[in-house]
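> sharing a model that was predicted from the sequence below.
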Amino acid sequence: MTVTIFSAFVLLLVIRMPVSFSLAISAAIALLFAGSMDPLIVVQRMYTSVESFSLIAIPFFILSGGFMESGGISRRLISFSSSLVGHIRGGLSMISIVAAMFFAGISGSTAADTAAIGSVLIPAMEKKGYGKDLATSVVGTAGAIGIIIPPSIPMIILGITGSISIGGLFLGGVFPGILMGLALMVTSGIFARKRNLPAEPKATWGERWHAFTDSILALMTMVIIMGGILSGVFTATEASVVAAFYSFVVGRFVYGELKWKDIPSIMVKTGITTGVVVLCIATASSFGWILAAEQIPDKIAKAVFALSDNRLVILFLMNALMLFMGTFLDISPIIIILVPILFPIARQLGVTPIHFGIMTIVNMAIGQCTPPVGISLFVATGIAKAKLGEILGAYSKYLLTMVVVLALITVFPQIITFLPQLVMGLR
């Protein structure tokens, strides 16, 4: 059955069938050919996998991002970022990264992060002579920080799949997300010097204070979400509802930029995006169930330990596998298929749940930037109207920077576990 399911899955991908349908159909074909189980089990598994209260957080965080984008919150975050780092050489690229980090703490979505920042700053960078390649590379990779810094939709899916504390994952993503942003800023600084890129006018302390006060309600979203979760006022799922309600009130009644006419289109986009994510979760679950029934995780674990018993070697092999899968699969299927396989191996090596979880999320973030299915890359190139061949030289250096950060958090788990252990006693 193992050969059948993988052969069918690869064949369906080759003929360009959507990943979610490929997962479900290949699972049904495998059961049909096995003859020992009813293919309707696929449907049953799809239903039970999404019958989870925690998954309610997904549509509400997506809705929250939509309200923020239309309600003027994104623009204020960009203005505040500009006042902080715009005066550094290559200022617009620095602003893009800092703004992406701020927006990541609100949206929980790579696509929303990239679109919100890129629609404003990619055209601005092109006008200032940054080049289409650099403008697209900066935004395309910075947008991926959206799933590392909490809140994060993939962290919710990972927490449910691996039975890992979602609050712990949220805390564990803070320092790696900041480290990723700083590393991308260093890379941008090197490009700025090589290309002699301009800096923006330095903001006065008065201008910085004005930008801060103008964006403070947007920044408070992060405080409300994390503060509420850590204080026990509400769960991560309930936090998504609070975030959506808060962003609606701020965008509509405080800033006044969110119009009633915008809401139907935001709701439709939220429904479509949620449908795509949940369908991937459902179909990937049926696929993963068959792998578990065939004892594939145990077989892979034995094969891995046969290669090496060195902890770091095995962790880097896991990273390589997840990075490879990220080039052609979306986040949800990778998490649901690979986490049940790799997490037990990691536990045998003494890797803590939070360390493994954030390592996985960073792999997924890099996957969002890699062709052919990287959503962050596609959004950025779409805004810039750029082809992959045009940007590959600069883009590859930003990707390499992200891989270096992944290596650092793999070797030094304290970067991840320090905050969860300090606040919640989790590792």
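Happy to help now that I have it. Numbers count the residues shown, from 1 in each chain.
> every contact and neighbour count from this point should use C-alpha atoms.
OK.
> distance of Gln319 from Gly177?
Check again: residue 319 is Asn, not Gln. 17 Å (CA to CA, to the nearest Å).
> before we go on, here's another structure to hold up against the first:
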Amino acid sequence: MALATLFILLTLFLFFGVPVAVSLGLASLVYIMMAGMPDVLLIHTMIGGIDSFPLLAIPFFILAGHLMNTGGITTKIFAFARALVGWLPGGLGHVNVGASVIFAGMSGAAVADAGGLGNVEIKAMREAGYDTDFSVGVTAASSTIGPIIPPSLPLVIYGVMASVSIGELFAAGLIPGLLMAASLMAMVAWYARARNYPKDSGISLCNIWITFKQAFLPLLTPVIIVGGIATGVFTPTEAAIAAVCYAMFLGLVVYKTLNWKHLVRVSMDTIETSAAILMIVAAAAVFAWILTSNQVAVHLGDAMLGMTTNKTVLLLIMMVMVLAIGLFMETIAAITILVPVLLPIALKAGIDPVHLGILVILNLMLGLLTPPVGMVLFVLSEVSGVKFERCVKATMPFLVPLIIVLLLITFFPQIALWLPTTVYR
């Protein structure tokens, strides 16, 4: 009875728009009181849920992304990407994807990518005569590369929740992220041929060299982060701190685009974002503890394994569950709820948890591009001045290449597992 009440209350709270952290916390508190447990258990479990060293990476990665945005780093990245691939048919569409790949190595969040690069990209594409719908669609889709290519905030959360090496998860995300970029560039090429989109400019090695020199120092950010983790120089948390120090060095010393007023504003934004994420993680820790103590995952796993023992079929069933949750819930919240349920099933079926993590995050990225939540769509609607409904319609075609990549990684796990196996195992 108490467990049924937990799920009913959670569903009702979320339906009526109660914040996810509050919904999880209140529903869990009602369960604890109905079960006759001391209410102080809620606080102890919440504190234990965020008492984790790897979670320190979250505010630092968020701060690094904010510093890069505020310091004008995005314009240098866009200029370099424009010189590099702008000569292709539909040039600015390819530039859009290329810039997202580069920025992914700095921000680790789709919303940061959409907000930071979106304004620059859509403005440039409009001025060049591209359709607004195409500009918004490719910008939205390419922003989902950010949480797949390391560093990645969702992968950090997943790693903590699943007790999986964050370094392995980062390594596993690199090839799928590049595959996403390649599939989106193929889609852009198809649009360019069908609509006769122009090349942005002729290829110029001189221009590539000039913009590369201007963007060289920002481009070192992912090298420092990923290289440092891969070589064992520092942990993912220490890598996040190194990224912040490097971003401050670029903004304060090299480019002089940051001042103390900027730092205060950026710090406050980081505190607000980090607090919201960690509250969700803390509340989800209580929810996960309740599910574990009632063996919900075990019973669900037995039911699913009773249907089939085929790993691929099980993954497809789980991906449908993730997609359904992702349509209605923000990424971090969805991860914290889904991992305690799906991970035991995956382990029982012999599915690699690193492989599962990449699939879950990539699947949840589709939720950022679909209503009713669609956080990236809301951001781009604000940035571009286009109605939300039109943003949804513009983005729909670009879901096709992303779904194809998701299916490829589902059927061929080595796409994600080859690099972490080679480096870490």
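Received the coordinates, thanks. Not measured: the values here are computed from a predicted model.
> returning to that earlier point: Asn319 and Gly177 of the first structure: who's more crowded?
Gly177 (26 against 21; other CA atoms under 10 Å).
> show me the contacts for that one.
With contacts defined as CA atoms under 8 Å, 6 or more residues apart in numbering, the neighbours of Gly177 of the first structure are Met101, Ile145, Ile148, Ile149.
> was I right about the last one contacting Ser107?
No: in this structure Ile149 of the first structure lies outside contact range of Ser107 using CA atoms under 8 Å: 9.6 Å.
> which neighbours do the two have in common?
Counting by CA under 8 Å, 6+ apart, nothing touches both Ile149 of the first structure and Ser107.
> against Trp289 of the first structure, how distant is the residue nearest to the spatial centre of the first structure?
Centroid-nearest residue in the first structure: Ile147, 2.8 Å away (criterion: CA atoms, centre = their mean). Distance, Ile147 of the first structure to Trp289 of the first structure, using CA to CA: 26 Å.
> now swap in Thr327 of the first structure and tell me
Distance, Thr327 of the first structure to Trp289 of the first structure, by CA to CA: 23 Å.
> His94 of the second structure matches what in the first structure?
In the first structure, the residue paired with His94 of the second structure is Met94, using TM-score structural alignment.
> before we move on, what SS does that match have?
What DSSP: H, G, I helix; E, B strand; the rest coil gives for Met94 of the first structure is helix.
> state the distance from it to Val405 of the first structure.
18 Å.
> of those two, who's got more company?
Met94 (29 against 20).
> list the residues that contact the more buried one.
Contacts of Met94 of the first structure (CA under 8 Å, 6+ apart): Val85, Gly86, Ile88, Met185, Ser188.
> can you say which of those are buried?
Val85, Gly86, Ile88, Met185, Ser188 (16 or more other CA atoms under 10 Å).
> relative to its centre, which residue of the second structure is most distant?
Outermost in the second structure, CA atoms, centre = their mean: Gly36 at 38.7 Å.
> so who does that one touch?
Here Gly36 of the second structure is in contact with no residues (criterion: CA under 8 Å, 6+ apart).
> name the SS class of it, please.
Going by three-state DSSP: Gly36 of the second structure is coil.
> from Ala2 of the second structure, how far off is it?
10 Å.
> picking that back up, over in the second structure, see which of the contacts of Met94 of the first structure survive.
Of those, the contacts whose aligned counterparts also meet in the second structure (both residues aligned by TM-score structural alignment, their matches' CA atoms under 8 Å) are Val85, Gly86, Ile88, Met185, Ser188.
> closest to Ile361 of the first structure among the residues you listed?
Met185 (20.5 Å; CA to CA).
> how about the helices in the stretch 1-150 of the first structure?
2-14, 19-34, 41-50, 57-70, 73-85, 91-107, 110-127, 132-142 (DSSP state H, counting those that start in this stretch).
> which of those helices sits closest to Ser265 of the first structure?
helix 57-70 (9.4 Å).
> so how far does that closest one sit from its counterpart in the second structure?
Superposing on the second structure and averaging over aligned pairs (mean CA distance after the TM-score superposition for the first structure), helix 57-70 of the first structure comes out at 0.8 Å.
> no further questions, thank you.
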